[in-house]
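*Asks:* model the structure of this input:
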Amino acid sequence: MVSFVTVVKNEGIKLVPFLIATGVYFVLWLPTSSPSWVSAFFKCLPIVCLWVFLLSHGINFLRDHSRARKILTGLIFSALGDAFLIKDGQVYFSHGLLMFAIAHILYSFAFGMKPLNLRTGLVIGTISGLCYIIIYHCLSGISTLLVAVYISLIGTMAWRATAGVLQISDLWTWTKLSAGLGAVLFMVSDLTLAVTTFCFPVPHSHAIIMATYYAAQMLIALSAVEYMDADVAKKV
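*Replies:* Just a heads-up that it's a prediction; the model follows:
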């Protein structure tokens, strides 16, 4: 098992572009009321930096580690989702929802089905159901179905990400914790977005949504390092 300090030394420098891009986004704080290609660029830039983070491990790493490839592809779809959601109104909302839905499917496959941990699945499923109940009365038309499907997908992703963390018989690793915490933050971000979009404005909602979103994506990207270490250990 690779120690936290070792990972910080090895991976921290590779995350500097992401941290800078995230800082620039919050410093500029481009208004969502007047979306543009510039605001879309700076919103997507931190996620693009996470592509670079994974690519910095080398083409051989991505070729040999299918889970890392799935996470990278999920990040690509996430950036597309960000670009669609920068627009005003509901015109591109379904497009953005589809992009993030695909990203969550890819993340779920990346985290795998072992350990299954049905108890964690039941807990996450209950939480997801409660989240849907909270916003259900605010939905109408096709949004009722689309949001239900999306919540099911992000709930599945969170289940697979947290299954290893909450499996008592398994050893905890910082990368398992990274994936689990990232999934939980993603749910917080999306629930805040859904409540603000469909129900009522949440105070400081934009800051909450984006801070938890960027943190979630960074932690999910970092969890790919676990797969590299595990696979290397098998070959030694």
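*Asks:* from here on, just use CA atoms for contacts and neighbour counts.
*Replies:* OK.
*Asks:* tell me where this structure has helices.
*Replies:* Taking DSSP state H as the test, the helices found in the chain are 4-11, 16-28, 37-55, 59-64, 66-85, 93-111, 118-136, 142-163, 174-194, 205-222, 224-235.
*Asks:* output the ones you listed in CSV, with mean neighbour count appended to each entry.
*Replies:* Shown next, in CSV, are the helices of the chain (neighbours: other Cα atoms under 10 Å):
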stretch, mean neighbour count
helix 4-11, 12
helix 16-28, 16
helix 37-55, 20
helix 59-64, 13
helix 66-85, 23
helix 93-111, 22
helix 118-136, 16
helix 142-163, 21
helix 174-194, 22
helix 205-222, 20
helix 224-235, 14
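*Asks:* next, the second sequence, to be compared with the first:
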Amino acid sequence: MSVLYIFFIPEHPMLIKILFKLVPMWLIISYAYLHRPSTSSKTYWTIIFGLFFCMLGDGTLHWFIVGLSAFLIGHLFYMGAFFSKWRFSWLRFVSIIPIVCYSFFMGKELITAIIQNGNASLVIPVIFYVIVISLMTWSAIMTGNIWASIGSILFVLSDSILSWNMFVASIPYSNVLIMTTYYLAQFLIAHSARSIVSSTLYLDKKIGSTI
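*Replies:* Below is the predicted model of the structure:
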């Protein structure tokens, strides 16, 4: 369905385009639900809510601020879920340094382009979004879960291509690059929902048996 949307569905009518854009996310959410952990978990459902709000962002991104707000809420849900499964290590902790450097570079370039294009009202929302998605990525890395980590990095890559193409300069094949990285990012985050909970339950049982 992702391939169908990316390569074959025409831009118009817009309603049909949006509908087919949402189908892969419905399937990803269904995948996450069908692979839910055996034990009910707040972390799992928080990730599901994050997927749902990102899907709303998909459908409303044509109205930029509305879509951005929905994605922002989705990232806040992801962040809450990932930080609740924090597993400290210095190697993962220092990943904040390249994340901050990259976020500063992207933020600076985007803000400059936005102001030059006469869209100063977007500066604050964009800054806030860059901060939140950066923290979401770091929180995913701090879980130690490979799927959540790769998924969050791909999400940043997808949003970077989208925002650069929208505000700074055109990128060849931008739609293909944006959507392939985006759908893969969401699938990996959905896939991580069960493994994050399962690995935590395993650690809790192991610690309990040791005590």
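*Asks:* for Asp229 of the first structure, see how far away the residue lying farthest from the centre of the first structure is.
*Replies:* In terms of distance from the mean C-alpha position of the first structure, Val236 ranks first, at 31.6 Å (Cα atoms, centre = their mean). Distance from Val236 of the first structure to Asp229 of the first structure, counting by Cα to Cα, to the nearest Å: 11 Å.
*Asks:* ok, now Thr162 of the first structure?
*Replies:* Distance of Thr162 of the first structure to Asp229 of the first structure, given as Cα to Cα: 19 Å.
*Asks:* again with Ser128 of the first structure
*Replies:* Distance, Ser128 of the first structure to Asp229 of the first structure, by Cα to Cα: 32 Å.
*Asks:* same check on His65 of the first structure?
*Replies:* Note on His65 of the first structure: its distance to Asp229 of the first structure, by Cα to Cα, is 10 Å.
*Asks:* could you do Ile154 of the first structure as well?
*Replies:* For Ile154 of the first structure, the distance to Asp229 of the first structure equals 26 Å [Cα to Cα].
*Asks:* with Met99 of the first structure instead?
*Replies:* Met99 of the first structure sits 29 Å away from Asp229 of the first structure, taking Cα to Cα as the criterion.
*Asks:* try His104 of the first structure
*Replies:* Distance from His104 of the first structure to Asp229 of the first structure, by Cα to Cα: 23 Å.
*Asks:* one more: Val38 of the first structure?
*Replies:* The gap separating Val38 of the first structure from Asp229 of the first structure is 38 Å, by Cα to Cα.
*Asks:* Leu181 of the first structure too?
*Replies:* Separation of Leu181 of the first structure from Asp229 of the first structure (Cα to Cα) stands at 20 Å.
*Asks:* got it, and Phe53 of the first structure?
*Replies:* 16 Å.
*Asks:* can you check Leu222 of the first structure too?
*Replies:* Using Cα to Cα, Leu222 of the first structure is found at 12 Å from Asp229 of the first structure.
*Asks:* ok, now Ala103 of the first structure?
*Replies:* Ala103 of the first structure is 23 Å from Asp229 of the first structure, where distance means Cα to Cα.
*Asks:* ditto for Phe41 of the first structure
*Replies:* Counting by Cα to Cα, the gap from Phe41 of the first structure to Asp229 of the first structure is 33 Å.
*Asks:* ok, Thr73 of the first structure next?
*Replies:* As judged by Cα to Cα, Thr73 of the first structure and Asp229 of the first structure stand 20 Å apart.
*Asks:* what's next to stretch 2-10 of the second structure, contact-wise?
*Replies:* Stretch 2-10 of the second structure has contacts (Cα atoms under 8 Å, 6 or more residues apart in numbering) with 17, 20-21, 24, 175-176, 179-180, 183.
*Asks:* can you check stretch 79-99 of the second structure too?
*Replies:* 42-44, 46-47, 134-144, 196, 200.
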